[in-house]
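J.: What would the 3D arrangement of this be:
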Amino acid sequence: MDDLAPTPRSDGTDAEYRVLARKYRPATFEDLVGQEPMVQTLRNAFETGRIAQAWMLTGVRGVGKTTTARILARGLNYEIPGEIDRPTVHLDKPGVHCEAIMNGRHVDVIEMDAASHTGIDDIREITEAARYRPASARYKVYIIDEVHMLSKSAFNGLLKTLEEPPEHVKFIFATTEIRKVPVTVLSRCQRFDLRRIDADDIVGLLRRIAQSEAMAVSDEALALIARAGEGSARDSLSLLDQAMAHGAGTHGETEIGAETVRAMLGLADRARVIDLFTHLMKGDAAAAMAEFKAQYAVGADPVVVLSDLAEFTHLVTRLKIVPQAGEEASVTETERLRGRELADKLSLRLLSRSWQILLKGIAEVQAAPKPNLAADMVLVRLAYAADLPDPEEALKLLREGKASDLAAALPANPGAPTGGGSPQAHSPDQAPAQSAPAAVDAASPPAAPQASAAPEADPAPRRFQALAGGGGNGGASATAPYPAPRLVPQPEPVVALGSLADCAELARKKSDLHLLFMIEHQMRLVNFVPGRIEFQPTEKADPDLAGKLGRMLTEWTGMRWIVSVSRSQGRPTLHEERTANRHQLLSDAKSEPTVAALLSVFPGAKVVDVRIQEAEDMTPPLDMAPDETETDPDM
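T.: From the prediction side, this is the model:
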């Protein structure tokens, strides 16, 4: 689309204004942006004469499905008297039928909206009319948009004609819901998945159209529009149309800048979003809440703010892994410079955790009755979690006897400002030496006598007790703020448990059948010591199994239990062990001489169960006399 020109009007005038999405609608295959694989396939098919009888075009809204269908119909019926008289993809000059086809008014190119023509009667009209040859064009082309909305009977009525259409009939279907189209229809079509258009391609398209319209639009504004368009050319052109009406005066005199687009879309200032992100990565919850309040006061949507934070988190992560990602046209200069600076200082662990918190927080804010309050809580959670080590890493440090390293990794007060420095990849050597004890003293009520006798040199175990136990995925929560607790001695357990089978039996006694099922069917035990269980979950295990088991065992036994997920291979589940033992018992029973003899005497007989009874519980044989059963054992 280097020589971009508006699509000509059918009446030859240009007096009435047309929106940009219609004015610059592609008219040739070369004009299609971002669909090169499909264009190459069609070019080869037309040049070799291997033209299909039906095509299925699918993709998100605004990527050009209907436009592609019209261009395809134009190529099928392309004709210039004395020059070209065959289907082609090279549509350099307007042909005999081109204008009527592109304007949707050609008698032999029938466009039907399946949303309003869903029944079998509409399809019956198509199948009846398909028998007759086209009036003037080479092919009679049926374009059915949103084909997934046809009824089941309509699809069935179309199958026969679609499978063996007359030589002069072609079908082109378009849909945004390809999964709703029956397989019987898909198997009769050539399918083309129209891709979302890359942001760079959309920026280039918008720039060329703005130049054609003699409007000055900044590159940052174009990048914002392309990002808001989400891969849709039509959406992006509609936003550009709106921006031109919103922010520009006369042609070329006023540049449409990023501020105009932000005000139009209700977006927060990108630089302020980055400032908010920086406060959060420092763990400065107070500054983050103040910045969000200021953005909310000027009209920023809480969901949009969190979405922008998530998008910037993704950008920083990409810049850390692929530094060249900053050269994309959709990335502004501010994002590029500050994103690279943050990518050098933040760890992948922190970025990944931030992404998870934001992803969950966006859904919470969308469902909250007061989104601004919910967004505040998400930001607090994110700031407090910025310095926390992963549960697995914390357990590893404790097992290796590196409690001092764990104490250094845990912040004394994650919500306090850190002095305005740049965020760092939180390493142990950056924590103040006295931060952990200070946090314990400040946050604790008057200490009990037992706590006063505790050593102050290694506070990591008691800090970790607040971090571990409860919560899913290993019994540790790395995303929630935590207080610094007092050192409280563990009480003696009310119920002593020595194996996973004991845990299952305790759940049975407590009538918690759901937990009993999970213990027996979903846990492959790796290690069991009183107070700590490590297991490998099965594929269908409940994601909150570790957290629920830890909470219930702590409640039932009177002592703290830490239940964690391990990556090591565990032993078979209790259910699998019982099943294996039962199979072994059945095999042993079948090989027992008496049973084997019975099985040979009664063909088709099977051993279906084996019951083992203790000697004192065994009943006497049926043929034993009553007086023999009551014999005095002393005789």
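J.: contacts and neighbour counts: CA atoms only from here.
T.: Noted.
J.: where along this structure do the strands fall?
T.: Secondary structure of the chain, counting by DSSP state E: strands at 54-58, 109-113, 140-145, 169-175, 190-193, 523-529, 532-537, 562-565.
J.: Just send those strands back as TSV, with mean neighbour count too.
T.: Shown next, in TSV, are those (neighbours: other C-alpha atoms under 10 Å):
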stretch	mean neighbour count
strand 54-58	23
strand 109-113	19
strand 140-145	24
strand 169-175	24
strand 190-193	16
strand 523-529	19
strand 532-537	22
strand 562-565	26
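J.: One more, please, to line up against the first structure:
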Amino acid sequence: MDETTTGTPLNDEPALPGFPPAPAAAPGSPYRVLARKYRPRTFDDLIGQEAMVRTLSNAFETGRIPQAWMLTGVRGVGKTTTARILARGLNYQKSDGTGAPTIHMPELGLHCEAIMESRHVDVLEMDAASHTGIDDVRQIIDGIRYSPVSARYKVYIIDEVHMLSEKAFNAFLKTLEEPPPHAKFIFATTEIRKVPVTILSRCQRFDLRRIEADKLVAHLGRICDAEGVKADQEALAAIARAAEGSARDSLSLLDQAIAHGAGVVQGETVRDMLGLADRTLVIDLFEAVMRGDVPAAFAGLRSQYDAGADPSVILSDLAAFSHVVTRLKLIADAAKDPALSEIERARGTEYAQKLSVRTLSRAWQILLKGIPEVQASNRPIAAAEMVLVRLAYAADLPTPDEALRALKDGAPAPSSGPSSPPPSPPMSTGPMTSGNVALATSQPMPQPRPQPQGTAPVMRLRRFEDVVALAAEQREIVLKTALERDVRLVRFEEGRIEFNLAEGGSRTIANDLARALQQWTGQRWMIALSSDEGAPTLRQQADTAERERKEGATSHPLVQAVLAKFPGAQIVNVVDRAEKAGEDASAEADMDILGATDAEDELE
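T.: Modelled structure (predicted):
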């Protein structure tokens, strides 16, 4: 069953603020887990599903009540609970016999208690996972013709409806489309894609959302207050993260944490219970890896492993913190996320200012591929160490474009990775490079000429093609495409570009290019639109060159013979290959001819 969120206790313990007390449990009754004890009893008790509640409220108030609902969502977000509350609202009747279908139920009605305890004769719940056949559906169809015994509607709640067989679904179609006026259907499923569209088209569908972490933390705090349990925010945030948006999972974990901590829920006890790593230690490990300090990274991993943390969980937490840093770098309000601890917010903001998006993205990819390797390895700690080595050595590697550019410009080769000797100082005590993490090298490398202090390195761009290549290196794909497609170059010199805009080109490209070049090169460039026609765009030049290569290849005698031998064959690609150094510089064409395999052999 799916429990959602805040609810009214079902035993004699105090209710949550704002909710009416439930009937007291009998003395000596067995313990009720929190997920059942605080199960929602009205729509006001639900959290995280405001859109669904608003839609249902409007439908009930206007009398637009459909014959069937389809509730879908991950486990524990409240599908079955919502179905029972719907059944209660449909059959709500006060003790004096008055009442109508409503979602506002300030007091228990005649049928409410029996419906919420799943024992009402007119509200039938069926688990489709164990009743999958057509015979089970026939029983429903045979019984639906009879009027309800005591309630207003007969309500059929079918959980995990996607488990029904194809024949069972087909048997439902006619009844579901035109049910008797006294019958309502409520379906719940976690696999909405397995439900036939013929069924979906006959239902109103509601997608129950995962509950946000801050709402789960607040909800768990209210329950701890009602239970008289002391809990710190770090522990509740860890439980909310582990629950992944499921209220039932969070309450089950809270139940376990209360038992584990003997009535006190602390961050350390929750980490021990879940096998999680200390967030501070995870952040220290992140710092060591980004700094390229492999010995410190190994020591941090080993200390957490010895304390009981699972290596794959450590890497998962490391990936999660990389994601946090990336969000802090790219989203202005990410630091206001209440699910973040104070140390995550402070140190994550610090790293976001120092690390480039490229470095963070590469770290995420390495960790994402490394976690399954650790989980599948028979030596997980060794596999985790190798992932950290890979991450540390790749933290500051250049992209292929940057490496080629460095070779062309005669710049020193990039570092091959961090060195094992003396670790670098901590991140917080020394500045990083603006784009990447500064890594130590095991061998002395030639140093470039020093730049004047306070100035950015000057980047030489000698051709317009160099500007386009630089846009590609900086991952400015939109700008690169616009430069190739829309710019008809009139004049190019270092620091100044004049061009005519092709038809349909954006008029903001000049400002965008000027701003980008100043950021990339550290120099101000004069970008001007000209009335002169200008040269063809780079894309037009490429198309012309391709067309000339194909025309030249077509005129080749051998190609003509092949085309004559194979009617319908076409030249689909022509690639120029330069002759060896010292020989004739003329180009020889390699041709891929469709349908002409072993053409020369055929001609011979």
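J.: hmm, back to that, quick one: the strands of the first structure as CSV, columns for distance to residue 415 of the first structure too.
T.: CSV is the format used below for the strands of the first structure (distance: least, C-alpha to C-alpha, whole Å):
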stretch, distance to residue 415 of the first structure
strand 54-58, 49
strand 109-113, 57
strand 140-145, 54
strand 169-175, 50
strand 190-193, 48
strand 523-529, 36
strand 532-537, 31
strand 562-565, 27
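J.: who wins for proximity to residue 291 of the first structure among these?
T.: strand 562-565 (37.4 Å; C-alpha to C-alpha).
J.: Please name every helix or strand in contact with that closest one.
T.: Other helices and strands packing on strand 562-565 of the first structure, by 3 or more C-alpha pairs under 8 Å, 6 or more residues apart in numbering; DSSP states H and E, are strand 532-537, helix 545-557.
J.: do you know which of those lies nearest residue 523 of the first structure?
T.: Nearest to residue 523 of the first structure, of those and by C-alpha to C-alpha, is strand 532-537 at 5.1 Å.
J.: Trace residue 248 of the second structure over to the first structure, please.
T.: Under the alignment by TM-score structural alignment, residue 248 of the second structure pairs with residue 234 in the first structure.
J.: which residues sit in contact with its match?
T.: Contact analysis of residue 234 of the first structure by C-alpha atoms under 8 Å, 6 or more residues apart in numbering lists 21, 62, 63.
J.: Show me what the last one aligns to in the second structure.
T.: Alignment note: residue 63 of the first structure maps to residue 77 in the second structure; criterion TM-score structural alignment.
J.: Equivalent analysis for the first one, please.
T.: Alignment of residue 21 of the first structure against the second structure is given by TM-score structural alignment, with residue 35 as its counterpart.
J.: can you pull out the helices in the stretch 401-550 of the second structure?
T.: 464-473, 477-486, 509-521, 538-554 (DSSP state H, counting those that start in this stretch).
J.: Any chance of JSON lines for those helices, columns distance to residue 101 of the second structure?
T.: Conversion of those to JSON lines gives the following (distance: least, C-alpha to C-alpha, whole Å):
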{"stretch": "helix 464-473", "distance to residue 101 of the second structure": "62"}
{"stretch": "helix 477-486", "distance to residue 101 of the second structure": "55"}
{"stretch": "helix 509-521", "distance to residue 101 of the second structure": "59"}
{"stretch": "helix 538-554", "distance to residue 101 of the second structure": "66"}
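J.: Looking at those, which is nearest to residue 164 of the second structure?
T.: Of those, nearest to residue 164 of the second structure by C-alpha to C-alpha is helix 477-486, at 48.1 Å.
J.: which helices and strands sit right next to that closest one?
T.: Short answer (3+ C-alpha pairs under 8 Å, 6+ apart): helix 477-486 of the second structure packs on helix 464-473, helix 509-521, helix 538-554.
J.: In the first structure, what stretch matches it?
T.: So helix 477-486 of the second structure is aligned with nothing, judged by TM-score structural alignment.
J.: orientation of that helix relative to helix 464-473 in degrees?
T.: Relative orientation of helix 477-486 of the second structure versus helix 464-473 (axes from the mean of the first three to the mean of the last three C-alpha atoms, to 10 degrees): 150 degrees.
J.: Please work out the angle formed by the directions of helix 477-486 of the second structure and helix 509-521.
T.: Using the same axes, to 10 degrees, helix 477-486 of the second structure lies at 130 degrees relative to helix 509-521.
J.: so the match of residue 21 of the first structure makes contact with residue 254?
T.: No - assessed by C-alpha atoms under 8 Å, residue 35 of the second structure is found out of contact with residue 254, at 9.4 Å.
J.: about what we covered before: dump the helices and strands packed on helix 477-486 of the second structure to CSV, plus distance to residue 286 of the second structure and mean neighbour count.
T.: Conversion of these to CSV gives the following (distance: least, C-alpha to C-alpha, whole Å; neighbours: other C-alpha atoms under 10 Å):
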stretch, distance to residue 286 of the second structure, mean neighbour count
helix 464-473, 27, 17
helix 509-521, 28, 16
helix 538-554, 44, 15
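J.: Those: which one's closest to residue 63 of the second structure?
T.: helix 509-521 (55.2 Å).
J.: Could you name the helices and strands sitting against the closest one?
T.: Using 3+ C-alpha pairs under 8 Å, 6+ apart, helix 509-521 of the second structure sits against helix 477-486, strand 526-529.
J.: try it again with 10 Å
T.: helix 464-473, helix 477-486, strand 496-501, strand 526-529 (3 or more C-alpha pairs under 10 Å, 6 or more residues apart in numbering; DSSP states H and E).
J.: Where in the first structure does it fall?
T.: By TM-score structural alignment, helix 509-521 of the second structure lines up with nothing in the first structure.
J.: the inter-axis angle of that helix versus strand 496-501?
T.: 150 degrees.
J.: wait, what's in contact with the residue positioned nearest the centre of the first structure?
T.: Nearest to the geometric centre of the first structure sits residue 359, at 8.9 Å (C-alpha atoms, centre = their mean). Residues in contact with residue 359 of the first structure (C-alpha atoms under 10 Å, 6 or more residues apart in numbering) are 306, 307, 309, 310, 353.
J.: Of those, which is the nearest to residue 5 of the first structure?
T.: Distances from residue 5 of the first structure to the contacts of residue 359 of the first structure, taken by C-alpha to C-alpha, are shortest for residue 307, at 36.2 Å.
J.: distance of the closest one from residue 116 of the first structure?
T.: 36 Å (C-alpha to C-alpha, to the nearest Å).
J.: cool, and residue 13 of the first structure?
T.: For residue 13 of the first structure, the distance to residue 116 of the first structure - C-alpha to C-alpha - is 32 Å.
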